[in-house]
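Visitor: Below is the sequence, then the predicted model.
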Amino acid sequence: MSQGSFILSAFDLNLWCSILETRFTVDDLGALQAIIDADIDDDPDFTGFYSIDPGELNDINQRFNVGFDPASLNLPEIEVWLERERKGRSLRDVPYLVHTNFELPLMLDGRKKLARFTDILPRTEEAFDRWVEKGLFHKEVFLKRIPPSLKPYVIDPDHRAVRDVYYTLKGEEWRIPAMNLLWKTGVGWNQHFERLEGMLFGYEDWEMDWWIAHRNEQSGGIGGVPFCCTVDSEGLKWMELAGFKALPPLHKIQVHIYDPDEDIATAAFLAEDESAVALARFKLSLEMRRKLLDGDARGPWQINREQIPEINRHLKRQVDVLFPRSAP
């Protein structure tokens, strides 16, 4: 019987954020699909978000013993939404309130100084514009044409420009040109830019410290695309002597995309190589990934010894050693 963990949330249309949530376990996905009339062919794994009407909520409460009652809040404009809890990384696991989806109340409270939206949804823009009209927020809009090199990757061929919308508290307008300058540096994103961006948004120092340390641990740092490959004992010694600043000049390596949410699958790469003693995790910019790693976007890629120096010249940060084991 198929199972899953789901979240019901009450969304306040005035504050434009979730104000009440509950997590519950579904022992039969088919039963849930029957209640909300979801098209199983379009979304068999429940990856979408579903608006739930009062009748559907009542059926969910009864069938899965949830007890979710947003009506008890006595608020006039609330929508109820259903989503499946995502595997692995989740903003709900962060030890502080991430601003995402809570931008409006945090700005009204003065805790958030700047909000930035790319191709903002009309209803979201309307919710923020109400406070611009009241004189509490400042708003600026920027249009950026999509470069020809990226047009093949655009889902909608008629989408020719990216629309960025900024909101700040009155008196904090300086943050908008500062953020634009940050994004126009063109030298590749890193943890220093991440910290500056967090400061402009209004995050506290300890929150940014935690976030950067967490990203370093989980995916090998901020900026770039994470990859991994196996290394033998000689390769590991070579990396140690190089201060873990380069991949070893092996005869040939197989490179995989590194997914921090798939530790079991990642560790399997190590098991498949009898001579391997560890995995090496490294990061390249998206531009270098396209240039150096041809073919299937998901890999794996076979890399010859002659290509390794070029990869080493474009590493985003140090090489991390994962899953070390004794030499065979």
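Guide: All right, it came through fine.
Visitor: contacts, neighbours, all on C-alpha from now
Guide: Fine.
Visitor: Wait, a strand at Ser51?
Guide: Yes: counting by DSSP: H, G, I helix; E, B strand; the rest coil, Ser51 is part of a strand.
Visitor: Around it, how many other residues sit close by?
Guide: By other Cα atoms under 10 Å, 14 other residues sit near Ser51.
Visitor: how about it, what does it touch?
Guide: Counting by Cα atoms under 8 Å, 6 or more residues apart in numbering, Ser51 makes contact with 79-82.
Visitor: For the closest residue to Phe282 other than its chain neighbours, give me its contacts.
Guide: If the residues on either side of it in the chain are set aside, Phe282 comes closest to Val319, at 5.0 Å by Cα to Cα, 6 or more residues apart in numbering. Neighbouring residues of Val319 by Cα under 8 Å, 6+ apart: 244-247, 280-283.
Visitor: Can you show me the strands along the stretch 201-328 of the chain?
Guide: Ranges of strands in the stretch 201-328 of the chain, per DSSP state E, counting those that start in this stretch, are 225-231, 252-257, 278-284, 301-304, 320-322.
Visitor: another structure for you, compare them:
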Amino acid sequence: MTGTADTAFAFVLNALDPDLLSPCLATRFVTSDLVTLRQNLSIDAADDPLIDNVYTLAPPDAAALCAAMQIDFDSGPAIVTLHKDNGSRGGPPYLVHTGWELPLLLQGRKKFAVMHFTTRADHVALKRRFDHFVAMGQLHAEEHVSGEGTRHQTIHAVYTPPGDAWRIEADKLIHRCAGLSGGWNEHYERLLGMLMGYEDWQNDWWLEELAKHDKGWFGISLTAAVTRAGLEWIAHAGNRALPPIEGDIFIVASTHMLQDETMQFALRDNPHIDAFVQFNIDGRHLIPHADMRVGGTYALPASAIPELNRHLRRPVRIVAQRSSSAFE
């Protein structure tokens, strides 16, 4: 795909606070003139045809770009970054902390931050700003280095406001518990969000989004057809277990490969199917029962269901269901 006169793209300009190296002023603009935009960014069409990368502009370059694109954005002497807005509509209805860690920590709105600094110039500069506020006693930090002395050297640092250093040990404990109890799940994700300073309603929204869009955060996502009796069994179990089935084989499919239309056709054509349910499980618990190198559909022994139930990462969700009138 290449940009044309009929194709409009949205971009965001951020002016960076020179002391905190985080955005302090921003604007969004829409354009189909990628030729002029590339010229002002001094990039070739072959290198970044749709301008998907992030670009840093010195003050004169930012002013020239705004003049050329007729953007009302006075960033003054600040360094400016430009990135494509890949669909903020439908995004979180709150400020995501990423990119705003330092000012939010200093304001006390963020309680815990995990940062990874490589040898890139912008990472080195940002690390210096964090170091400055640590030295001033305004932040507490712990860090370790991986790949020391190599081009892959990375400083892994955690920061809290003064008096909140206990959150670092709490984070270690949460990850240790996750490792000992079968892996990361929605409860650990919520605890981590609370540690970082997100509000309850924000954590609620985030977990619901993870469930709806199935990003694989909680292990492998599988979907299975169930009968009416099976659906009732799941409800009685509080959506915390898969139902026993008749027969010796439990058919499951990779969620991302099972289209909504396929499920609707099955509900219409097979009177024994009353719903499709989705569940998450660590792949290691499937290896004894299925060849995980092949995606798609797996025929699991029905006798494996109790073991699967012991290792479910999150509640069983109904993703498609027969209604009394849908197929009449």
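Guide: That came in fine, so what should we check first? Nothing here was measured: the structure is a model prediction, and the numbers come from that model.
Visitor: ok now do the equivalent of Leu136 of the first structure over in the second structure, which residues does it touch?
Guide: Here Leu136 of the first structure is matched to Gln138 in the second structure, going by TM-score structural alignment. Counting by Cα under 8 Å, 6+ apart, Gln138 of the second structure makes contact with 106, 161-162.
Visitor: Mind putting those residues into JSON lines with neighbour count, distance to His123 of the second structure and secondary structure?
Guide: Formatted as JSON lines, the contacts of Gln138 of the second structure follow (neighbours: other Cα atoms under 10 Å; distance: Cα to Cα, whole Å; DSSP: H, G, I helix; E, B strand; the rest coil):
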{"residue": "Leu106", "neighbour count": "17", "distance to His123 of the second structure": "19", "secondary structure": "helix"}
{"residue": "Pro161", "neighbour count": "23", "distance to His123 of the second structure": "21", "secondary structure": "coil"}
{"residue": "Pro162", "neighbour count": "17", "distance to His123 of the second structure": "23", "secondary structure": "coil"}
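Visitor: would you list the contacts of Val319 of the first structure in a markdown table and tack on neighbour count and distance to Asp273 of the first structure?
Guide: Below are the contacts of Val319 of the first structure laid out as a markdown table (neighbours: other Cα atoms under 10 Å; distance: Cα to Cα, whole Å):
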| residue | neighbour count | distance to Asp273 of the first structure |
| --- | --- | --- |
| Phe244 | 19 | 21 |
| Lys245 | 18 | 23 |
| Ala246 | 24 | 21 |
| Leu247 | 23 | 17 |
| Ala280 | 24 | 13 |
| Arg281 | 22 | 16 |
| Phe282 | 29 | 19 |
| Lys283 | 28 | 22 |
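Visitor: Closest to Ser326 of the first structure out of those?
Guide: Of all the contacts of Val319 of the first structure, Ala280 has the smallest distance to Ser326 of the first structure: 15.1 Å, by Cα to Cα.
Visitor: how about the nearest residue to the aligned residue in the second structure for the closest one, chain neighbours excluded?
Guide: Superposed on the second structure with TM-score structural alignment, Ala280 of the first structure falls opposite Val277. Distance criterion Cα to Cα, 6+ apart; nearest residue to Val277 of the second structure, sequence neighbours excluded, is Ile318 at 4.4 Å.
Visitor: Number of residues surrounding that neighbour?
Guide: 18.
Visitor: packing partners for the longest helix anywhere in the first structure?
Guide: Using DSSP state H, we find that the single longest helix of the first structure is helix 205-219. Helices and strands touching helix 205-219 of the first structure, as assessed by 3 or more Cα pairs under 8 Å, 6 or more residues apart in numbering; DSSP states H and E, comprise helix 191-201.
Visitor: how about the helix it packs on: buried residues?
Guide: For helix 191-201 of the first structure, the neighbour count (16 or more other Cα atoms under 10 Å) marks 191, 193-201 as buried.
Visitor: Check stretch 49-68 of the second structure too.
Guide: For stretch 49-68 of the second structure, the neighbour count (16+ other Cα under 10 Å) marks 49-51, 56-57, 59, 61-63, 65-66 as buried.
Visitor: which stretches of the stretch 101-250 of the first structure form helices?
Guide: Using DSSP state H, counting those that start in this stretch, the helices of the stretch 101-250 of the first structure run over residues 103-108, 122-133, 175-183, 191-201, 205-219, 233-241.
Visitor: post-alignment, the longest one versus the second structure, mean distance?
Guide: When you say that, I think you mean helix 205-219 of the first structure. Compared with the second structure after fitting, helix 205-219 of the first structure deviates on average by 3.9 Å (mean Cα distance after the TM-score superposition for the first structure).
Visitor: what's the angle from that helix to helix 191-201?
Guide: 140 degrees (axes from the mean of the first three to the mean of the last three Cα atoms, to 10 degrees).
Visitor: Of the buried residues of stretch 49-68 of the second structure, which is the nearest to Tyr298 of the second structure?
Guide: Checking the buried residues of stretch 49-68 of the second structure one by one against Tyr298 of the second structure (Cα to Cα), the nearest turns out to be Leu50, at 39.4 Å.
Visitor: in a helix, that's where that closest one is, yeah?
Guide: No: with three-state DSSP as the criterion, Leu50 of the second structure is located in coil rather than a helix.
Visitor: so it makes contact with Leu34?
Guide: Yes: under the criterion of Cα atoms under 8 Å, Leu50 of the second structure makes contact with Leu34 at 7.4 Å.
Visitor: do you know how far whichever residue in the first structure pairs up with Gln107 of the second structure is from Val98 of the first structure?
Guide: Counting by TM-score structural alignment, Gln107 of the second structure lines up with Asp109 in the first structure. From Asp109 of the first structure across to Val98 of the first structure, the span is 15 Å (Cα to Cα, to the nearest Å).
Visitor: Looking at the two, which one has more neighbours?
Guide: Higher neighbour count among Asp109 of the first structure and Val98: Val98, with 14 against 10, using other Cα under 10 Å.
Visitor: Tell me how many other residues surround Ala229 of the second structure.
Guide: By other Cα under 10 Å, the residues close to Ala229 of the second structure number 15.
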